[in-house]
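# What follows is a predicted protein model with its sequence.
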Amino acid sequence: MDAEPDKRGTSRVLVAAAVLLGLYQVVSMALYFWTYKPTGDTPLFSDFYAFWSFGRFLETMPAARIYDFKLLESFQHALLPGFHSFYPCAYPPTLLLFLKPLGMLGYLPAYLVWTVLGLGGFILAVGATAERSLLPWLAVLAPTTVLTIIFGQNGLITAALLIGALRIMERRPLLAGVLLGLLSCKPQLFVLLPLVLLAGRRWRTLFATGGTVLALVAASLVAFGLPAWLAWIKALPRFSRTIEAEWSSLGWKMPTVSAALRSAGASHTVLSVAQLTIAGAVTVILLALFHRGRKEAAPSSLDSAALQVGVFLTTPYAFVYDMPMVSAAAVMLAAARMAPGQAWRPGERILTITGFCLPMFIFSGVFNGIPLGPLILIPLFALLVRAAWTERTTPRTAP
C-alpha cells in the first residue's frame, strides 16, 4: 500500500533536484558570460586555449618542440596578443594525435567540437539507460559539468571513456577495451585500469586495451617520431616544478591527497609517502573487489562507482574539472539505494550529497584552507567499496 506513495515522493524529489541543478547550470553560465572581460590574458573558456594552442603549434613546429616550455610560451603569447600566462603541455604524444585536428579549426568551432564530444559522450555513458528515470541524468546536471564546460577541460571526455567502458564491458568487451585504451592519453587516470582488468580476469577487454595503447603509440611514432616521446619524458620534472611555482593559483582547485598535504605545509617526503600509501591501499582494495567478482556477469554499478573514485584518489594531479566521474559515482550509489528492496545506511546520504557537490563547495571559497577533497573522497570510496562488497556477498533472493 505504501509503495506507490513512496515512489511518487521519490519522483518529486528527483524532479526538484533536476530543476535546481539545471538552474545552477544556467545561472553559472550566465554569471560567467556576465563577468567575463574579453582581454587577451584571459581567453574565453580559458583552459581550452591550452588544447587549441597545442594543436596550432603542431601545424608549424615539430611535435618534440612542444615540450620546450619557453618556445611554447612564446608561441602562445604570439598566438593571442595580450596573453601573458602559460599553459605547459604535459600530455603524451598520443593525445597530440587528437589535438592536431583541433588546431585546424578556429577557436570557437574547435571549442564547440570539444564540448559536444565530451558532453555527448558523457550523456551516452550515464544517461542512456532502459530505465525511464531522472536519476542518471542528475550526473549530467552535476555542478562539475558546468565547471568543466566553462573551463573547456577534458573531464567529461575522460569520465565518458571510463564509465562507458565499464558499462558495456560484458556486452562489448573489445569496444570497452578500446575506450579504456583511449584513456591512456591521460596516464594518471589510466595506470590502475590494466591491473583491475587483470584481477577481474577480463582477458578480452585487457587485450583490446593493450592493443589500443600500442596502436596509439605506434601512430604517434609515425606521426611525430621518437624524439617527441623522449622530449615528453624529459619535460615531466619541469612540469612538476611549474605546478609548484603556480601553486597559489592551482592548488586550491586540486581535491587530492597530495594537494591537501602540500597546502598544509608537508614536506615533499611526507607528501610522497602519504600519496603512495593511499594509492597502494586503494589499488589493493580495488584488486580484491574486482577479483572477488570475476565470475559475475559484469562489474556492477557499485563496482564501477568504487573504481571511479579510486582512480581519482590514486593520482596526485587531478582538478575539480576531472570530477564528473566522481559525481557520477555518487549518483550510482543513490540509484542502488533507491532501488526496490534497498535502503540507505547511516551516513550514506550525507556522503553521497557532499561527494556530488564537492566541486561547488570548493569553488564557493567558503572552505578555503580545509582539505575537503580527501575528507570527503576517502570516506566516499570506503562507503562504495563496502556497498559493492556487500552486494557481491549477499545471496540473491528469488523474485
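In hand now; what should we look at?
# from here on, contacts and neighbour counts on C-alpha atoms
Noted.
# Buried ones in the biggest helix by length in the chain, by neighbour count?
Using DSSP state H, we find that the single longest helix of the chain is helix 3-35. Across helix 3-35, burial judged by 16 or more other CA atoms under 10 Å covers 14-15, 17-18, 21-22, 24-25, 28.
# other SSEs contacting it?
Using 3 or more CA pairs under 8 Å, 6 or more residues apart in numbering; DSSP states H and E as the contact definition, the elements that helix 3-35 packs against are helix 135-140, helix 143-151.
# Put this next to the first one:
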Amino acid sequence: MTEVAMQPSRIRSRSLFEVAIVTVVSIVGFGMADFYLRRLWTIGPDGLSALSKTLPYWDFSNLWAGGRMALDGHVDTLFDVDAYRAALRGMFGADLPNQEWSYPPSILLIGAPLAALPIFPAYLVWTFGTVLCLWLAVRPLKVGGAAELAIVLSPAVIWDAVFGQNGALTTALLIGGLAAAPRRPVLAGILFGLLTIKPHLGILVPFCLLACGNWRAIAAAAGTAALVAVATGLFFGFDVWSLFYTQTRPLMTGIMEAPFPQHYHANAMTVFFTARAIGFGVSAAYGLQAIATIVAIGAVVWLWRPGRQVEHAERVVLTAVLAILATPYGYTYDTIAVAVAAALLWTMVSRPPRLVLAICWLYAFVAHILNNAGFHIGVLVPSFLAGWMFFSIWVRSRGAQSRPKPSAA
C-alpha cells in the first residue's frame, strides 16, 4: 500500500501542567485499580468474590472450564445450557451463579491448553500473557515508553483483567494486524484470522484490506481462519460448529436482545446498547447500529485508500476505535483501543484538551457507575476520539490536495 508520508508533529517536551495532570490521573487510576482488584479478591464464606458475586476469575472461569470439559471429552456440554451450568457448579460449588458458554469453538484451542493447569496459574498466564501480546502489538506505533505504559496499565486493561476477559488479546490481534498490514501482509492476515475467536470485533478489517488492495493479507486471513476452523474440528469434533450455530448463537442473540436493563448492561458501550437505554426497541436499535456501522465502514474505506495524508499509526488506532462503534456487542473490556487512542493523541501537538484525554483514559473505571445511574453515555467516548482523529486527518488531507504542486525544472 502506498501512502503519502505525513508525520504529525510530536511533542518534544512536557509542561509542568501536563506533568501535574499525568500525576493526578495516575494516582486516581492506581487508586481505583487497587480498590477494584482488592474487592475482586476478597472472598466470602461461599467462595465468591465480594465484587463480582461469582468466582474472582469471573469470565475466565468459562474459558478454563470449557477447556477442561473439552479435554475430558465432554465438549457437547458446552452447548447445553442446563448441563453446562450443572457442570460448572460441580467444579466450583453449588452457589455459583448462572453462567453460559458464549464463545466460538475455536477459542478452545486456547482454553484447552490453559485448562491443563490449575485455574489460578492458568488465570495468571492468561492475564499477563494477553497483556504482553498487547504491549508487543502497540510497540510498532512508536508512541514512546511512557505512552506504552499508560496503555498496558490503563483502566480498560485493568477492567479486562478483573473480568478475566479477552479484550487485551483481541485488541492485540486487531492493532497488531493493522499495524503490520502494509509491510508484513502475511503476518497481518494470520493475526486477522486468529481474531475470528471474537469475529464481531473484526467487522472493519475486510473493508480496510479491500480499500488498499492488500490481497496477500486477505488470502492469509482467509487461510488462517480456515485452518483454525479445521483444527478445531479435528481436535474437538466438527459437530461443535453446527452446535455453536444452532445453540450458542441464538443464546447470545437472546442475551443481547433481552429487555433493557439487565445487570450485564452496566458495562455495555455500543451504539446498540445506548439506543436501548434511551428507549429504542430492538429493531430501531439495530437500525441505529446499522447506520453507525455503515459510517464506520465508509470512514475506513476512505482512510485506507492509498495517498492519504496520514501517519500509519493514526490510521491503525482510528480504525481500532471505529471497530468499537461498528459492532453492536461490546463492553468496557473491549475498549482498550480507547486507551491506545488517548495515549497516541497525548503525544501529538494537534490533540483534544489534555483533561478530556485523561477522562477518556479513565472512563472504563466509571462506565458501570454512570450506566447504573441511567447515564448511558459510554459510546460518546470512542465517538469523540474517532471524530477528532478523523476530522484532523481529513483536514490535513484536504490541505495537501489544495497545495500547488512544484513545477518541473
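On my side now, so go ahead. On a predicted model such as this, the values are computed, not experimentally measured, just so you know.
# what's the angle between the longest helix of the first structure and helix 143-151?
Computed by axes from the mean of the first three to the mean of the last three CA atoms, to 10 degrees, the angle separating helix 3-35 of the first structure from helix 143-151 equals 20 degrees.
# Of the helices and strands packed on helix 3-35 of the first structure, give the one that comes closest to residue 322 of the first structure.
helix 143-151 (7.7 Å; CA to CA).
# The helix or strand just after that closest one corresponds to what range in the second structure?
Counting by DSSP states H and E, the next helix or strand C-terminal to helix 143-151 of the first structure is helix 155-168. Aligned using TM-score structural alignment, helix 155-168 of the first structure spans residues 167-180 in the second structure.
# try stretch 202-209 of the first structure
Under TM-score structural alignment, the alignment places stretch 202-209 of the first structure onto residues 214-221 of the second structure.
# Please name the nearest non-neighbouring residue to the residue nearest to the spatial centre of the second structure.
With distances taken as CA atoms, centre = their mean, residue 334 lies nearest the centre of the second structure, 3.2 Å away. Closest residue to residue 334 of the second structure apart from its sequence neighbours, by CA to CA, 6 or more residues apart in numbering: residue 167 at 4.8 Å.
# wait, that neighbour sits on residue 159?
No. With contact defined as CA atoms under 8 Å, residue 167 of the second structure does not reach residue 159; the gap is 9.3 Å.
# Pick out whichever of the buried residues of helix 3-35 of the first structure sits closest to residue 385 of the first structure.
When these are ranked by distance to residue 385 of the first structure (CA to CA), residue 14 comes first, at 25.0 Å.
# Surely that closest one touches residue 135?
Yes. Contact criterion CA under 8 Å: residue 14 of the first structure and residue 135 qualify, at 6.6 Å.
# Give the aligned equivalent of residue 384 of the first structure in the second structure.
Aligned partner of residue 384 of the first structure by TM-score structural alignment: residue 389.
# which ones are touching its match?
314, 318 (CA atoms under 8 Å, 6 or more residues apart in numbering).
# Okay, and it sits in which element?
Using DSSP H and E, residue 389 of the second structure maps to helix 380-402.
# picking that back up, turn the helices and strands packed on helix 3-35 of the first structure into CSV, columns for distance to residue 48 of the first structure and mean neighbour count.
Written out in CSV, the entries for these read as follows (distance: least, CA to CA, whole Å; neighbours: other CA atoms under 10 Å):
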stretch, distance to residue 48 of the first structure, mean neighbour count
helix 135-140, 20, 23
helix 143-151, 7, 23
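# For my notes, please list those in a markdown table and give distance to residue 274 of the first structure for each entry.
Shown next, in a markdown table, are these (distance: least, CA to CA, whole Å):
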| stretch | distance to residue 274 of the first structure |
| --- | --- |
| helix 135-140 | 30 |
| helix 143-151 | 27 |
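# Can you say which of the ones you listed is nearest to residue 100 of the first structure?
With CA to CA as the yardstick, what comes closest out of those is helix 143-151 (19.8 Å).
# Run through the neighbouring helices and strands of the closest one.
On a contact count with 3+ CA pairs under 8 Å, 6+ apart, helix 143-151 of the first structure meets helix 3-35, helix 155-168, helix 324-337, helix 348-364.
# Quick one: closest of those helices to residue 55 of the first structure.
helix 155-168 (17.5 Å).
# Go through the helices and strands packed on helix 3-35 of the first structure and name the closest to residue 65 of the first structure.
Taking CA to CA, helix 143-151 is the member of those nearest to residue 65 of the first structure, at 25.5 Å.
# check the fit of that closest one onto the second structure and give the mean distance.
Following the fit onto the second structure, the mean deviation recorded for helix 143-151 of the first structure is 1.3 Å by mean CA distance after the TM-score superposition for the first structure.
# So the residue opposite the residue nearest to the centre of the second structure in the first structure once aligned versus residue 162 of the first structure, what's the distance?
In the first structure, the residue paired with residue 334 of the second structure is residue 322, using TM-score structural alignment. Distance of residue 322 of the first structure to residue 162 of the first structure, computed by CA to CA, to the nearest Å: 12 Å.
# Export the helices and strands packed on helix 143-151 of the first structure to TSV and append columns for distance to residue 63 of the first structure.
Output for those, formatted as TSV (distance: least, CA to CA, whole Å):
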stretch	distance to residue 63 of the first structure
helix 3-35	34
helix 155-168	23
helix 324-337	30
helix 348-364	34
